[in-house]
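K.L.:
I'd like to go over a predicted model; first the sequence, then the structure.
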Amino acid sequence: MPLVEHLRELRRRLAVAVVAILAVTIAAGFFYEAIVDLATQPVLDAVGCSGTFTEITRGEDETCARIVLNGLIAPFSLALKVSLAAGLVVASPVWLYQLWAFVVPGLHRHERRYTVLFVAVGTPLFLAGAFVAYRTLPTMARVMLDFSPAEVDNQLPLDELLDLIVRMVVVFGISFELPVVLVLLNLFGVVSGRRMLSWWRWMILAVTLFAAVATPSTDPLSMLVLAGPMWLMYAVATVVALLLDRRRSKAGTAGPSDDEAAPLDHAPEPVAAAGPVAAAGPVGTGGRG
């Protein structure tokens, strides 16, 4: 396909993705308060507060976080931010498909299978990580607010709370993609299963440090909630990589598929010793008849 046709296809697919995001964003703008309630209600329930983010009363617990908005245009900015985030999330199947459809014609057959594997396995893992973060936030909020002095209300800006929730969800979701990335690296021949097995001590340390930095709370429970599944998923990815290596070793040297070029062998071949050159016969001269 010529370059101009590629650019036209890219423009068409970007237009479809933008229209889908804008449509969902406009629809979410009418329900942004319900979206905010859905995100903040578990945190409020965990610290003994009742009501929604617009009307909070103190419960039995003396520590209560009052969520506030600062500034004249803060409500409008909040509604725009929440609606746009909802548009990106809800319309993600549309714009992700447009991105995949634009890239996939340039991939080989086995690379297309890998992308389908990444989407089929990576999407549930990301959603699982987001769900774990959503369920961990109330415990984290309770631990953090326990540091507040008695008879003191905690004024928490709503935009900061939403940024914290989004950051936790994204960090947990991306962290749960670890096994998919490792298996893909193994499929592309970057890392072997045996090497992944030899890294297990360093990976436990690296995952623990990452969980300690990624979780904003200081309690060990939140850190273990993120680190524990990552340890388990690394073990599963190592086992899968070992099985894939074993299957490839049994398959032997199979030829390339129809849409792949054969690998070039750059190793030099030995050259046989030169034999004696046969003596040339007499050269005849032509005469006139």
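P.N.:
Structure's in. What do you need?

K.L.:
rest of the way, CA atoms for contacts and neighbours
P.N.:
Noted.

K.L.:
what's the helix or strand for Val160?
P.N.:
Heads up, residue 160 is Glu, not Val. Under the criterion of DSSP states H and E, Glu160 resides in helix 158-175.

K.L.:
my read is Gln155 is in a helix, agree?
P.N.:
No - Gln155: not assigned to a helix; according to DSSP: H, G, I helix; E, B strand; the rest coil it is strand.

K.L.:
Surely it touches Asn70?
P.N.:
No - between Gln155 and Asn70 there is no contact, the gap being 10.5 Å when judged by CA atoms under 8 Å.

K.L.:
Which residue, neighbours along the chain excluded, lies closest to the one residue sitting closest to the centre of the chain?
P.N.:
The centroid of the chain falls nearest to Ile174 when counting by CA atoms, centre = their mean (4.1 Å). Spatial nearest neighbour of Ile174, excluding adjacent residues (CA to CA, 6 or more residues apart in numbering): Phe126 at 6.3 Å.

K.L.:
count of residues packed around that neighbour?
P.N.:
The number of residues packed near Phe126 is 20, by other CA atoms under 10 Å.

K.L.:
got a list of what it touches?
P.N.:
Going by CA atoms under 8 Å, 6 or more residues apart in numbering, Phe126 touches 172-174, 176-177.

K.L.:
and it, that's in a helix?
P.N.:
Yes - the assignment for Phe126 by three-state DSSP puts it in a helix.

K.L.:
all helices for the stretch 101-250 of the chain, in order.
P.N.:
With DSSP state H, counting those that start in this stretch, the ranges of helices along the stretch 101-250 of the chain come out as 109-145, 158-175, 178-187, 193-198, 200-214, 220-251.

K.L.:
closest one to Lys81 among these?
P.N.:
When those are compared by CA to CA, helix 158-175 sits nearest Lys81, at 9.0 Å.

K.L.:
Using the three-state scheme, assign Ala34.
P.N.:
Ala34 ends up helix, using three-state DSSP.

K.L.:
What is the neighbour count of it?
P.N.:
That count, for Ala34 with other CA under 10 Å as the rule, works out to 12.

K.L.:
Could you do Thr123 as well?
P.N.:
15.

K.L.:
Could you do the one 4 residues further on as well?
P.N.:
By other CA under 10 Å, 17 other residues sit near Leu127.

K.L.:
Repeat that for Lys250.
P.N.:
The number of residues near Lys250, taken as other CA under 10 Å, comes to 9.

K.L.:
Pull up the gap between it and Tyr114, please.
P.N.:
Distance of Lys250 to Tyr114, computed by CA to CA, to the nearest Å: 21 Å.

K.L.:
list the buried ones in stretch 67-82?
P.N.:
Using 16 or more other CA atoms under 10 Å as the test for burial, stretch 67-82 gives 67, 69, 78-82.

K.L.:
okay, now the one to match up with it:
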Amino acid sequence: MSFLEHLDELRRRLINSILIVVVAFVICWFASGAIYNFLSIPVREALAEAVRREVPIKGLTGDEATFPLTLLQPGDRGRYVFDRVTKLGSGVVQPGTSVAAVVAADSEGNIGIYTDEPLITGNAVIPKGVLLPADLSGKQIAEGADERLIVTTAPESFTLYVTVSLYSAIALSVPFLLWQIWAFISPALYRHERTYVTPFIFLSTVSFVLGAAFAYYILLPPALGYLLGLAEDFRPMLRASDYLDFVTIVLLAMGFIFQMPAVTYVLSRIGLVSASFLIKSWKVSLVVILIVAAFVSPTGDIPNMMLFAAPMMVLYLFSICIAWIFGRKRESSPSAG
């Protein structure tokens, strides 16, 4: 291919990639609210842990203790305290308001907590038997005013969901984008080397998902807990857009870091990387891993940095095994295209 033909091929692949991302963006837009709620769970849990301080209960007998709402049974009674501004019908209830409540089942058999007496607000009367906003399943986060992220401008909510949809579209398009990249570079490879595209895309996609999941479930909770723990003398008021940028960087960074085995597989099959080369370069690789971990880690403490560095070290060892199993010397093919 001539230089102009390479440029034309690059233009075609870029257009295809943009179209793929646009289609994925439209799909993700309709689920942007659910995606954002999923991404915000770690920070809301960390905020709840940072804001709520456990105070030991001391009672008459010494056996007094709190228990979760999941243990409530139909017929149990008590007083329900609103922990945030709540709108029930046309009535607005302020935080700190309490009302007699009872656990009961409605006509469809759903168990919930209902008002056991009329509640008079500033502009309406909330009658007896109204369902209160309490989760008895234990699956949702009990989110109060201090556990919610904030927006500071009117269009910020719209911009936030657009950003969520865009990032999600990029993540969803990874296999197709990898295919476009491979299609662009494949003319420079021998025909037998082009057969590596399917295992590469499969391994790369799985690695990206594993990396993002590792960051979400393993790295984010301790990192957020550490950061918010430093702000215990302050009232945390986190901007939703700032948190989204933060969590996206962490998820995407670990997703791409986990590409190490997939890239090693292709390079070793082509013959550009060998297991002996990776073993000889372990000192330099260790320094690079620590630098990348320090850059990607959202905190400056060594324990959290090691949470990022440890999986990279394991991936490097795994890459050595892959290069040892699949490595070969690069040879020309008579059927090269």
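P.N.:
Great, that's in hand. Worth saying up front: this structure is predicted, and the values here are computed from it rather than measured.

K.L.:
Show me what the residue nearest to Ile174 of structure 1 lines up with in structure 2.
P.N.:
In structure 2, the residue paired with Phe126 of structure 1 is Phe208, using TM-score structural alignment.

K.L.:
now swap in Phe176 of structure 1 and tell me
P.N.:
Aligned partner of Phe176 of structure 1 by TM-score structural alignment: Phe258.

K.L.:
need the contact list for that match.
P.N.:
So Phe258 of structure 2 contacts 207-208, 210-211, 312, 315 (CA under 8 Å, 6+ apart).

K.L.:
can you do 10 Å?
P.N.:
204-212, 214, 252, 311-312, 315-316 (CA atoms under 10 Å, 6 or more residues apart in numbering).

K.L.:
got it, and Ala65 of structure 1?
P.N.:
43-44, 47-49, 53, 56-58, 141-142, 145, 148, 152-157.

K.L.:
And the helix holding Glu160 of structure 1, what does it pack against?
P.N.:
helix 32-46, strand 65-68, helix 74-90, helix 109-145, helix 200-214, helix 220-251 (3 or more CA pairs under 10 Å, 6 or more residues apart in numbering; DSSP states H and E).

K.L.:
how much space between the nearest residue to Asp219 of structure 1 once chain neighbours are set aside and Pro220 of structure 1?
P.N.:
Distances taken as CA to CA, 6+ apart place Val143 nearest to Asp219 of structure 1, at 7.0 Å, with adjacent residues excluded. Distance, Val143 of structure 1 to Pro220 of structure 1, by CA to CA: 10 Å.

K.L.:
of the two, who's got more company?
P.N.:
Taking neighbours as other CA under 10 Å, Val143 of structure 1 and Pro220 compare with Val143 leading, 18 against 12.

K.L.:
How much space separates the counterpart of that one in structure 2 from Val93 of structure 2?
P.N.:
Under the alignment (TM-score structural alignment), Val143 of structure 1 pairs with Tyr226 of structure 2. Distance from Tyr226 of structure 2 to Val93 of structure 2, counting by CA to CA: 34 Å.

K.L.:
do Ile27 of structure 2 as well
P.N.:
Where Val93 of structure 2 is concerned, Ile27 of structure 2 sits at a distance of 37 Å (CA to CA).

K.L.:
and the two? which has more neighbours close in?
P.N.:
More crowded of Ile27 of structure 2 and Val93, by other CA under 10 Å: Val93, with 22 against 15.

K.L.:
Ignoring the adjacent residues along the chain, who's closest to that one?
P.N.:
Thr86 (5.2 Å).

K.L.:
okay, now the one you found: neighbour count?
P.N.:
Thr86 of structure 2: 14 neighbours (other CA under 10 Å).

K.L.:
Settle this for me: Arg58 of structure 1 is touching Arg66, isn't it.
P.N.:
Yes - counting by CA atoms under 10 Å, Arg66 is a contact partner of Arg58 of structure 1 at 9.1 Å.

K.L.:
Which residues does stretch 229-242 of structure 2 contact?
P.N.:
36, 40, 43, 46-47, 49-51, 145-152, 156-157, 159-161, 163-164, 223, 228, 246, 248.

K.L.:
again, only this time at 7 Å
P.N.:
By CA atoms under 7 Å, 6 or more residues apart in numbering, the residues outside stretch 229-242 of structure 2 that reach it are 50, 149-151, 160.

K.L.:
Same question for stretch 17-33 of structure 2.
P.N.:
So stretch 17-33 of structure 2 is contacted by 161, 164-166, 168-170, 172-173, 177, 180 (CA under 7 Å, 6+ apart).

K.L.:
Make CSV from those residues and add distance to Ser281 of structure 2 to it.
P.N.:
As requested, the contacts of stretch 17-33 of structure 2 are exported to CSV (distance: CA to CA, whole Å):
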residue, distance to Ser281 of structure 2
Tyr161, 44
Val164, 39
Ser165, 40
Leu166, 38
Ser168, 36
Ala169, 36
Ile170, 33
Leu172, 34
Ser173, 33
Leu177, 30
Gln180, 31
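
K.L.:
dump the residue contacts of Thr152 of structure 2.
P.N.:
Per CA under 7 Å, 6+ apart, neighbours of Thr152 of structure 2: none.

K.L.:
That one corresponds to which position in structure 1?
P.N.:
Match for Thr152 of structure 2 (TM-score structural alignment): Asn70.

K.L.:
right, and the secondary structure at that match would be what?
P.N.:
coil.

K.L.:
Tell me the spacing between it and Thr40 of structure 1.
P.N.:
Counting by CA to CA - Asn70 of structure 1 and Thr40 of structure 1 are separated by 17 Å.

K.L.:
Check Cys49 of structure 1 too.
P.N.:
11 Å.

K.L.:
whereabouts in structure 1 does the longest strand along structure 2 align?
P.N.:
Of all segments of type strand in structure 2, defined using DSSP state E, the longest is strand 98-105. Mapped onto structure 1 using TM-score structural alignment, strand 98-105 of structure 2 covers no residues at all.

K.L.:
And the helix or strand that that strand is followed by, what does it pack against?
P.N.:
Once the chain leaves strand 98-105 of structure 2, the next helix or strand it forms, by DSSP H and E, is strand 111-115. On a contact count with 3 or more CA pairs under 7 Å, 6 or more residues apart in numbering; DSSP states H and E, strand 111-115 of structure 2 meets strand 98-105.

K.L.:
buried residues in the strand it packs on?
P.N.:
Quick answer for strand 98-105 of structure 2 (16+ other CA under 10 Å): 98-104.

K.L.:
same check, this time on stretch 270-277 of structure 2
P.N.:
270-271, 273-275.

K.L.:
With stretch 195-208 of structure 1 instead?
P.N.:
196-197, 203-204, 207-208.

K.L.:
That stretch: how far from the chain's middle?
P.N.:
20 Å (CA atoms, centre = their mean, to the nearest Å).
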